[in-house]
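Asker: Predicted coordinates and the sequence they were generated for:
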Amino acid sequence: MSKIFIIEDDVTLREELSKLLNTYGYKCSYSDDFENIVEETLKSNSNLILLDINLPYYDGYHVCREIRKRSSVPIIVVTSRNSDMDELMSMNLGADDFITKPYNTQILLAHISAVLKRAESNIDNQIIESSNVMLNISKSIVSFEEKETELTKNELRILTILMRNKGNIVYRDDIMNELWQSDEFIDDNTLTVNVNRLRKKLEDIGIKGLIETKRAQGYMI
């Protein structure tokens, strides 16, 4: 059963929407703590978020941006603000879909179903498994024999490119180009430091010797 978190301050509308979604097999939750709504939303561990723009304390744009910094959970903006600029801003901040009020309930349900299916298919591309080592890209977690550890952004990118090229040498320049996508300056020494930290984290959960150094070339799994 998919869980949907509703961020809507109109109590009547929220209850009607929750009742509708419950009827169609979804489990709904919400919070009136709009001052801490980002934390409340992430704590719900939902599969999808329905987000209004006009909210107390922080508007939906701020909420969308803050959630997207920490989670890839699908977000559908549902709002009475229907200008092209509102839709454009929502999409630029990371929303997955945009629906205007008043909406046809069947169209809303169709959008929810489509976004959830798309998210499920994306999950399949977010997990890499090799020799009992499982890398969950969306959660930035690597696990092995019931133990797991969280990776930094750079550690995640290094392990992802190495696991996707298992059996082949990945040259240092290629890895540094991948890391250049971050805001942090990456040089040859920074790469070495990140690889050593990654190796230490892997060893801490029992993964020994996974990453081989190919002298003057790069690394490989």
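Answerer: Here it is on my side, so go on.
Asker: going forward, measure contacts between C-alpha atoms and count neighbours the same way
Answerer: OK.
Asker: in stretch 99-106, what counts as buried?
Answerer: Neighbour counts over stretch 99-106 (16 or more other CA atoms under 10 Å) mark 99-100 as buried.
Asker: Now do the end-to-end distance for it.
Answerer: Terminal residues of stretch 99-106 are spaced 12 Å apart (CA to CA, to the nearest Å).
Asker: Contacts for it next, please.
Answerer: 76-82, 108 (CA atoms under 8 Å, 6 or more residues apart in numbering).
Asker: which one of those residues is nearest residue 159?
Answerer: Closest approach to residue 159 among these (CA to CA): residue 76, at 31.4 Å.
Asker: just to revisit the earlier point, the contacts of stretch 99-106, buried ones only, as a ChimeraX selection?
Answerer: Buried residues within the contacts of stretch 99-106, as defined by 16+ other CA under 10 Å, are selected in ChimeraX through the command that follows:
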select :76,77,78,79,108
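Asker: Now do the helices in this protein.
Answerer: 11-23, 37-43, 60-70, 84-92, 105-124, 153-164, 172-179, 188-204 (DSSP state H).
Asker: Look up the closest residue to the spatially most central residue of the chain, ignoring the ones flanking it.
Answerer: Residue closest to the average C-alpha location in the chain (CA atoms, centre = their mean): residue 72, at 2.1 Å. Excluding the flanking residues, the one nearest residue 72 by CA to CA, 6 or more residues apart in numbering is residue 138, at 7.1 Å.
Asker: need the contact list for the one you found.
Answerer: Taking CA under 8 Å, 6+ apart, one finds 72, 123, 126-127 in contact with residue 138.
Asker: before we go on, here's another structure to hold up against the first:
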Amino acid sequence: MRIYIVEDDPKIAGILRDSLRKYDYEVAIVKDFHKISEEFTAFDPQLVLLDINLPRFDGFYWCRKIRSVSNCPILFISARDSGMDQVMAIENGGDDYVTKPFQLEVVLAKIKSLLRRVYGEYALEKQTKLIEIQGLTLDTHGLELSYHNQTTGLSKKEFLLTKAFMEQMNHVLSREYLLELLWDDQQFVDDNTLSVNITRVRKKLADLGIKDVIETVRGAGYKMTDKWGQN
């Protein structure tokens, strides 16, 4: 597995690299902070460790750039520990967040969890390729949602939410269930992070012409209904 480290502190980057190599990960550290996109494409990593405070552009910017071409897991590692920074990380496409100073064991555990979920025993490639309900089709390999000859790409978290809703159509899914589905460690997640991701899924559906089908059930959670197929 290839891991790309985008960290401007050489000491921290070196510690992460040396620790990961002990577990047989192939590791590359950013060389030019002006060419992160080019380095990412050339190395083609399976996971990115991304700091927020970087030269020129911040980690949120680079997370968006990576998300425009890849759905690989992105783990933020930052000294910024405010709830808003963590929400911003998720909102911009990050998968998890660790604050500095960190314990290497925690970082390694999160890396293993993300890699296992995406590429291992819970890998998307091992799941049924297509889920189709009344013309709405979810491609679980390509992470794409299609309806009436229109297609939109999904981030990994958008995909996991959409898949859960489509597999349990017309059933209420609790906030706790959805949070556990998306994050192994809920301690850093505040109440807004799930809402942000639900909003993003709603927008993706609306872009396809399917509106108001994910309902907020007060005090219980969320429910997706199949009323778009009812005339």
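Answerer: Yep, it's here. Just so it is clear, the structure is predicted and the values come from calculations on it, not from any experiment.
Asker: What is the neighbour count of residue 125 of structure 2?
Answerer: 14 (other CA atoms under 10 Å).
Asker: What subset of the contacts of residue 138 of structure 1 is buried?
Answerer: By the neighbour-count criterion of 16+ other CA under 10 Å, the contacts of residue 138 of structure 1 include these buried positions: 72, 127.
Asker: If we only consider the contacts of residue 138 of structure 1, which is nearest to residue 144 of structure 1?
Answerer: Within these, proximity to residue 144 of structure 1 (CA to CA) peaks at residue 127, which comes in at 13.2 Å.
Asker: Contacts only, for that closest one.
Answerer: Contacts for residue 127 of structure 1 (CA under 8 Å, 6+ apart) come out as 134-138.
Asker: Save the residues you listed as TSV, and put in distance to residue 93 of structure 1 too.
Answerer: Listed next are the contacts of residue 127 of structure 1 as TSV, based on distance: CA to CA, whole Å:
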residue	distance to residue 93 of structure 1
134	30
135	27
136	23
137	21
138	18
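Asker: Can you flag which of those residues belong to strands?
Answerer: Per DSSP state E, strands hold the following members of the contacts of residue 127 of structure 1: 134-136.
Asker: measure residue 3 of structure 2 to residue 127 of structure 2 for me?
Answerer: Per CA to CA, residue 3 of structure 2 is found 24 Å from residue 127 of structure 2.
Asker: Repeat that for residue 84 of structure 2.
Answerer: Between residue 84 of structure 2 and residue 127 of structure 2 the distance is 34 Å, computed by CA to CA.
Asker: From residue 138 of structure 2, how far out is residue 145 of structure 2?
Answerer: Shown here: residue 145 of structure 2 relative to residue 138 of structure 2, a distance of 5 Å by CA to CA.
Asker: Over to residue 27 of structure 2?
Answerer: Noted for residue 27 of structure 2: a distance of 33 Å to residue 138 of structure 2, by CA to CA.
Asker: now swap in residue 217 of structure 2 and tell me
Answerer: Distance of residue 217 of structure 2 to residue 138 of structure 2, given as CA to CA: 24 Å.
Asker: who's more crowded, those two?
Answerer: In this view residue 217 of structure 2 and residue 138 are compared by other CA under 10 Å, and residue 138 has more residues nearby, 26 against 12.
Asker: which residues sit in contact with the more buried one?
Answerer: Applying CA under 8 Å, 6+ apart as the definition, the contact partners of residue 138 of structure 2 turn out to be 130-132, 144-146, 163.
Asker: Out of those, the closest to residue 44 of structure 2 would be?
Answerer: For the contacts of residue 138 of structure 2, the closest approach to residue 44 of structure 2 (CA to CA) belongs to residue 144, at 20.5 Å.
Asker: Just confirm the closest one contacts residue 151, I think it does.
Answerer: Yes. Applying CA atoms under 8 Å as the test, residue 144 of structure 2 and residue 151 come out as touching, 6.6 Å apart.
Asker: residues near residue 27 of structure 2, how many?
Answerer: Other residues within reach of residue 27 of structure 2, judged by other CA under 10 Å, total 19.
Asker: How about the one 4 residues further on?
Answerer: Using other CA under 10 Å, the number of residues around residue 31 of structure 2 comes to 13.
Asker: now the one 3 residues further on
Answerer: Each residue near residue 34 of structure 2 was counted by other CA under 10 Å, and the total is 12.
Asker: Same question for residue 92 of structure 2.
Answerer: Each residue near residue 92 of structure 2 was counted by other CA under 10 Å, and the total is 17.
Asker: And it, what's its match in structure 1?
Answerer: Correspondence of residue 92 of structure 2 to structure 1, assessed by TM-score structural alignment: residue 93.
Asker: What separation is there between that match and residue 180 of structure 1?
Answerer: As defined by CA to CA, residue 93 of structure 1 lies at a distance of 22 Å from residue 180 of structure 1.
Asker: just residue 11 of structure 1 next, same as before
Answerer: Where residue 180 of structure 1 is concerned, residue 11 of structure 1 sits at a distance of 46 Å (CA to CA).
Asker: Give me the more crowded residue out of these two.
Answerer: residue 180 (14 against 10).
Asker: and the gap between residue 157 of structure 2 and residue 73 of structure 2?
Answerer: Plainly put, residue 157 of structure 2 is 10 Å away from residue 73 of structure 2 if you go by CA to CA.
Asker: And residue 48 of structure 2, by the same measure?
Answerer: Taking CA to CA as the criterion, residue 48 of structure 2 is separated from residue 73 of structure 2 by 6 Å.
Asker: again with residue 147 of structure 2
Answerer: Residue 147 of structure 2 is 26 Å from residue 73 of structure 2, where distance means CA to CA.
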